[in-house]
Every structure is written in C-alpha cells, then in structure tokens.
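**Q** mind folding the following:
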Amino acid sequence: MAGYWLHTCLTSHQNCRFSDAIPQLPTRVIDVGNGIDKPVRLIASDGAHGLYCTLSYRWYDSHPFKTTTENISQLYQDLPENVLHPTIREAITTTRKLGLPYLWVDALCIIQDDAADWAREAARMSAVYENSILTIAAIDSPSADEGIYRKRTHSPRPYNRDFPPNFPTGYFGYGHPFFVFSRKCRPRPLGELDTRGWCLQEQFLSPRILSYAGGELFWECSEMMASESYPGGKDSISLWCSMVERFTRRHLTVESDRLVAIQGISDVLTAYTNEEIVMGMCKSLLPRHLLWWVNTIAGDFKVKDPLHRPTNFSCPTWSWAS
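**A** So this is what the prediction gives:
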C-alpha cells in the first residue's frame, strides 16, 4: 500500500512531483543494505546525491544507542541492527521494502557527543526533511520493545472484487491484497509524536509522510490524504467539499462571517492547487458544486435551528453560503 501511494504521488501529483535534480544527501545517511549479503552501515555522503527517507520519532531512553566519536568508525563498516530500537530497525526495513537506498535518523547520523557536529547538523535539519523523498512517522506512544510494526487492535476483512476487461482498477490493481478496515476515511489519530516540539517542524517540512498510527497506515502529501481504510484517498478539492459540509453544520454568532471564517483554508487550497474559490465553491467544478442542497439530517447530526437566509449578508443565491 505504501509503495502504491509513493508511486502515485511521484508520478501523478502535479504539486508533489519530484524534481528531476536528485537532491544532495545529508552529511551522513544509513545505507539500508539488502537484508541478505549487503550489511546496514553508516556512510558519509561527501556531497553525493541520492534518494533517502527520514524518520520522525521520539527518542527512547531504554535504547540509547547512538553515534559517538568513539564508535563512528565501526559504524561506517557495519551498523548492527540488533542494538537498535525496534522503531529504527523497522524503519530501515520499510525503507528497504520501498526500494529506497538510504535512511536518515538523527541519533545515528549526527555525532551525539560532538557539539560542533551537532550544531552544524541541527542548522541543516530543515533541508534534510525538505529534500527527503518520504518521512516515516512513528506516531504511537513509544514502547521499550515495540516499534512501528504493532499488533492491530482490529481484524480487517479481505477485499476482493472482479473488474470488467480494461477497467481502470486504480489502487485495486496494484498487485497486493487489500483489506477493509472501516467504512469511513478517518483522520490520522493524534499520538505521542504530536506532543514533541521538534516533530512539528519535521512533519511540516516533509513533502510526504507515511504514518504508523492506531494500528493503521496513513499517507499525507500536498495533494492527497489516504489510509488503509480509504486507500484511494481524497484529493484537495474533495477535502474542501468535505470541509464545507462540516463547516455548515457549525454555529456562527455573526452570520456574515460565513465565507470569512473559512478564508484561510481556501487560501491554502489556492496556494497548493491554483484552484480559485468563488463564493465558497471551486471555480473549475462550478457546475458540479451548483448541485448543492440543504440536508437537515446528516448521519448522527441534526440541524437544531430552522434554516434561513442571513439578513445582513449579501451573497448570490447559487452559493451554499446564501
């Protein structure tokens, strides 16, 4: 699934497409090897270029293994995986399975007892995450002996479907088994990682994030949010429509704030997609968006107050904001 999301993002997302210029590697990266006869080891990039993942996680006091001035020479030869915390070890496995050669982890790629090296690398942190092809995020609460591969709290059901000849199967045709986790596309649950100050920058700067959270995989990039529950994801315009539905269920003290209250979100959408928002609707999909209707009962939500047009707000009647 993660491989499908990454491939889709790199090949079809206009705002996410990787530059033709392969980025310069950080000062040091972990060569993840092949899991057979090529060992995992730390390498000095010496200005070389390549594709790499980054790991966003919380440090673990129970597994303090890190790169120091004393062991760095040995780690350039071989980085024994059995001394690493399961989160780092499994991030190495994930990177390898995605077909990517390198992983950057702060505890191992920065010399932790060298103040000069730490200061120099900390200053480059933003570039490290911005230039990575993918950030692997360990969202769940840290555990002494559990990594990102955790036992699921629910049992997904296999999803099998037959398609007509020449039917564009999308993610169902990617060649892997699929499972139904939920009928809803739930947002990524918050976790321990979301409480860490450094991790906000890591998540904000990363062009793509693969999160392990709540027994499920989640994907985030500039054009799509997806999960194992909703593997096809939702694009930015679909998310805008969903946001409008949620927004119109809420109460506004000042009725004339209807469009102003979501202006910030529409500005972000325009910046990412060049989509023009006209009276709360996407201009490129205006014929479709003109088909809005009033629904007083939506799921478990029921409108309490009678619907009426605002008396102090002028808006075209073809807009939902009217």
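
**Q** only C-alpha atoms from now on, for both contacts and neighbour counts.
**A** Fine.

**Q** can you classify residue 218 by secondary structure?
**A** Look at residue 218: counting by DSSP: H, G, I helix; E, B strand; the rest coil, its state is strand.

**Q** that one and residue 212 touch, don't they?
**A** Yes. Assessed by Cα atoms under 8 Å, residue 218 is found in contact with residue 212 at 6.6 Å.

**Q** and this one, so I can compare the two:
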Amino acid sequence: MDDTQEPTLPKRVIKISPLEEPLRLRLMISHGKTGRYATLSHCWGPPEMSPLTTTSHNFEAHLKAIDWAKLPKTFQDTVHVTRQLGLTYLWIDSICIIQDDTEDWLTESAKMGTVYERSEVTIAASHSVHSWQGLFLNRSSQSPPIPLPNFDPRSKDLCIYAEAFLKDYAAIQPESGPLAKRAWATQEWLLARRMIFYCRDRILWSCQTITQEETGEKRYNTARNPKWKIITEHYSERQLTKATDRLVALNGLVSELSKRLNDSYILGLWKNALPDQLLWQVSQQVKEPSNPLQLPSWTWASVPVGIRYMIIKNAKNHCRQIDTSVSGSITITARLKRIYDLRDGGDHRLNGLYPGICGAVGGDVYASNAKNTPRMFSYVVDRDNAECGWAVLDHSISSDASLPPLYALALMGSLTRKASEQDYTVPSGAQSSSKIQEYWILLLEAQDLATHTFTRVGVGKVYGQEYWKDSAVQRVTLV
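**A** Coordinates of the predicted model:
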C-alpha cells in the first residue's frame, strides 16, 4: 500500500475530536471518504463483560454522539492513544459493525482484512482478558530497565540498559497473552502494517520488517509469520465463541492473500499447494468429533482441535492428478493400497521388515510429536506382521472397538536418503540398506468402493518401495 495516499475509510468509523478541542466521539458513515485511521485488536471477554456495541436500537444515537462513560477502559485508552498519534478516525469492530444485523455483520466482517491492512496502526490489547481492563496493566516492579552510564567517547549515542531477570517471560510476549488465543486476531495481526502491542510488562512496536521492544531490543514475532502452514497451525489452536466461524474468521485474510498468490482457496487450503497442505495431523487427542459445518474430511477445519503439518523435506508430488470441485470434494489419482493392520503405538522395539527403517520410523515419530496423541498413534503393519510405517488417526478409537478397513493413498515421496545418516542409524546387527524411500500417505476409509469414494481418517508415513509392490494407481474422490 502506498503511504503517500490516504486510504478509503471503512464504511463506518469513530470520529475523534483533535487534541486541541474538548473530547468528543461519534460514529460516522464514511461514504467513501479517505483518511488515516487506527484499528483496535482486543478480546471481547465473557458475556457478562461484553463491551459497548452498536445495534439497530442505538445506531442513530451513536451517529450523534458516543457516551464516553459507557466506553470500556480499553476503548478509552485506545481513543487517547489515537489522539496522541494525531489520528482522527478509529475503527473498533463492536462499534463500527451493527451487531444485531446479520447481513451487516456478514458483509463488514468479510472486509476486516482490508480494514486492518489499510489501517495506519493497529493497537493490540495483548494481555487484557476483556475490554474493561484497559491497555495499561499493572507492571511488575522488577521489569523497568535501568540505563547505565556510557564512558566510551567513541560511542556517545550508545545506550546500555540493565534489567532484572524476568521470571515471567510471558508478561512481555504478545504470543502469550489472551488475545493470541482469539481466532479472529489472526488476520488482524497478519495484515496490519504497523502494530503496537500492549503487554502486561512491556510495549512492543511491530511492522512488516521488525518487532522491537520499548527498550529498543529487537524481537522475533512468531504470530506475524506470513507462511500459510504456520498461520493455520497457530490459528487452529485459537478460540472461537462460535464453532461455525472456524473458516469465516479467516475470510478477510484469504481475500487479501488471493490477490497476492493468484491461487484458488478451498476450505482452508490453497490449490497450488496440494497435496502438501493435505498432510496435516491433529496435535491432541480428539475424543468427541465435532464438525458443525459438515466440512469435508480432508480439510483441517473439520476437526475441533489444533493441527500440525507433517515434516516434509526433499519430497516430490506422487499424485498424477488432483482435481477440486465446488461441492467440496477432491479427486486424486495416485497409488492406493489396502492397509493390512494398525498396531497400537506403544514403546516396544520396532521389528521393521525392510532393513534400516527402524531408526527412520523412530526419528520421524519423535520429530512429528505423533505420540502426543494417545490412542490415535499407531504403527502401520504389513501382512508379514512387520512395522513398516506409522500413522496418526484424526479421531481416537476406543480400545475395544475394531477398525474398519483402511487404505493408504500415497501423496508424496522423498528423494532417497542414506541409512547411515545420523537420524537413520541402523540398529546394531541389522542389515544395512544403502537407500530408504519414504512415502507420506493419507489414511482413508471407503464410503463407496464402487465409485471409489473415501473419507480421510488420518495421516502417516510408510517406508520402502516394497510396500507398494502389490498396489495400483487409482482415481479416488475424497469427501
């Protein structure tokens, strides 16, 4: 965005009187007017702590004036910061969107990505649980840094600070505050050009290039990483008041990314990134599946927990063709094989069929955190009763329940790696193999074998070309 040109204001903004005049606020309809404005990123809090909202009942009154006394402390602090920055306009979701008008909410919430991207600065109440706490929380007495004298004449402008060791490092991290757990904040943080994070013990300034503390120390802000797989990993663990907003809360971000990527977005994934983005796994145990939107099984948005993408290095696409449908199904032409069995993923010693894969399986399982999902992690077993891979199911299965027939669909395959590499050490006494072939797979359950229609039930990895010797390339549809 060109900083020399004023952006078009959102449909509605809060107009604030300048510093030299008495403080006055009112809701203003912009009618396409341009101007520089600030935005607020905040937690609404529980229902009993809800902030001031604009509804169809008070809309006309807000156009005339907004009662200062009714504003929660966070909103009041944000108004003061906005005035001090010399800005006239402020956008706050609860006031600038008519909350009891479904059509207005759907229309304006879809524009949130643009609203935050065009904002001059986004003010983030990072550590405030609700909007009545304010931006400025009580700080620890140990946190203020102390300037030290500088006696070096060659660096008179150099400032050196000393500070006490922080026992609670989370108090100065935006990622550790309650706002970072709010799903709607994801697009606000990623699209904002500039941000001021108000943490409990520190204020941080962040732009698209750097993040810096009030002390001048530079920081790496993981919450502003623009890579989609990292975005969805963080986002999937965040909280939503309405489970049905699991994809809606990303619409603004998706709208902006679509322009940059020149790609098609499909229910949480990007078409040009398939099959890579199909290879996600749940990061915690799912005891009670919940899919209120009835989303297809292949999207991470269909599970009610956080997800992690499988670690994939030096891999090639093994799918001959991938087609998407407006109905939400994906058709993939790839190698398919019936899985003989899954064995409970206990800590017993592996007895792999193929020489040299024991270390590979152990290293990959450890790196993927697959064992953080008890009752969902299993070893893939060949018909010779040998473990030749591993899998993580999307939902837990009770110990007395039997598995339905499952199938492995090969999506990606690695370049060969030497078994002598450090993380692939062959156990003593095992016959060494010079090369290991790895395959990233989806675990599927058949819905209709006649039409080759399947649902996803998990993800995994198998080792060795021998595993696929009795398989065939088939065209399957995932729903």
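
**Q** of residue 218 and residue 212 of the first structure, who's got more company?
**A** residue 218 (27 against 22; other Cα atoms under 10 Å).

**Q** and the aligned partner of that one in the second structure, what does it touch?
**A** Using TM-score structural alignment as the criterion, residue 218 of the first structure maps onto residue 204 of the second structure. Contact partners of residue 204 of the second structure, counting by Cα atoms under 8 Å, 6 or more residues apart in numbering, are 196, 197, 198, 211, 212, 213, 214.

**Q** equivalent analysis for residue 193 of the second structure, please.
**A** 116, 117, 118, 119, 120, 121, 122, 207, 208.

**Q** just the buried ones from these, in PyMOL syntax?
**A** Those of the contacts of residue 193 of the second structure that count as buried under 16 or more other Cα atoms under 10 Å are selected in PyMOL with:
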select buried, resi 116+117+118+119+120+121+122+207
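
**Q** and the contacts of residue 193 of the second structure, which is closest to residue 331 of the second structure?
**A** Of all the contacts of residue 193 of the second structure, the one with the least separation from residue 331 of the second structure (Cα to Cα) is residue 117, at 35.3 Å.

**Q** so the closest one: helix, strand or coil?
**A** Assignment for residue 117 of the second structure (three-state DSSP): helix.

**Q** that one contacts residue 192, doesn't it?
**A** Yes. Counting by Cα under 8 Å, residue 192 is a contact partner of residue 117 of the second structure at 4.7 Å.

**Q** re the thing from before, just the contacts of residue 193 of the second structure now: which is nearest residue 26 of the second structure?
**A** Residue 26 of the second structure lies nearest to residue 119 out of the contacts of residue 193 of the second structure, by Cα to Cα, at 18.8 Å.

**Q** who's in contact with the aligned residue in the first structure for the closest one?
**A** Residue 119 of the second structure maps onto residue 132 in the first structure, with residues paired by TM-score structural alignment. Going by Cα under 8 Å, 6+ apart, residue 132 of the first structure touches 51, 52, 53, 54, 206, 207.

**Q** among those residues, name the ones in strands.
**A** Judged by DSSP state E, the subset of the contacts of residue 132 of the first structure located in strands is 52, 53, 54.

**Q** return the residues in contact with the second one.
**A** In this structure, residue 53 of the first structure makes contact with 95, 100, 102, 103, 104, 132, 133, 134, 135, 136, judged by Cα under 8 Å, 6+ apart.

**Q** what helix or strand is residue 209 of the first structure on?
**A** For residue 209 of the first structure, the element it lies in under DSSP states H and E is strand 208-213.

**Q** by contact count, what packs against that strand?
**A** Applying 3 or more Cα pairs under 8 Å, 6 or more residues apart in numbering; DSSP states H and E, one finds that strand 208-213 of the first structure makes contact with strand 134-138, strand 216-221.

**Q** export the ones you listed as JSON lines, with columns for distance to residue 273 of the first structure.
**A** As requested, those are exported to JSON lines (distance: least, Cα to Cα, whole Å):
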{"stretch": "strand 134-138", "distance to residue 273 of the first structure": "21"}
{"stretch": "strand 216-221", "distance to residue 273 of the first structure": "12"}
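
**Q** nearest to residue 164 of the first structure, of these?
**A** Per Cα to Cα, nearest to residue 164 of the first structure of these: strand 216-221, 28.8 Å.

**Q** okay, strands next: where are they in the stretch 101-250 of the first structure?
**A** 102-104, 134-138, 157-159, 178-180, 208-213, 216-221, 224-227, 234-235 (DSSP state E, counting those that start in this stretch).

**Q** looking at the ones you listed, which is closest to residue 60 of the first structure?
**A** Set against residue 60 of the first structure and scored by Cα to Cα, the strands of the stretch 101-250 of the first structure come closest in strand 134-138, at 12.1 Å.

**Q** and that closest one, how far from the second structure on average?
**A** Aligned to the second structure and superposed, strand 134-138 of the first structure gives a mean residue distance of 0.9 Å (mean Cα distance after the TM-score superposition for the first structure).

**Q** what's the angle from that strand to strand 216-221?
**A** Counting by axes from the mean of the first three to the mean of the last three Cα atoms, to 10 degrees, strand 134-138 of the first structure lies at 140 degrees to strand 216-221.

**Q** now the angle from strand 134-138 of the first structure to strand 208-213?
**A** Using the same axes, to 10 degrees: strand 134-138 of the first structure against strand 208-213 is 20 degrees.

**Q** mind giving me the packing neighbours of strand 134-138 of the first structure?
**A** Strand 134-138 of the first structure packs on strand 52-56, strand 208-213, going by 3+ Cα pairs under 8 Å, 6+ apart.

**Q** by how much does the last one deviate from the second structure on average?
**A** Which is strand 208-213 of the first structure. In the superposition with the second structure, the average deviation recorded for strand 208-213 of the first structure is 1.1 Å (mean Cα distance after the TM-score superposition for the first structure).

**Q** skipping its backbone neighbours, what lies nearest the aligned partner of residue 76 of the second structure in the first structure in space?
**A** Under the alignment by TM-score structural alignment, residue 76 of the second structure pairs with residue 89 in the first structure. Take residue 89 of the first structure and drop its neighbours on the chain: the residue closest to it by Cα to Cα, 6 or more residues apart in numbering is residue 81, 6.1 Å away.
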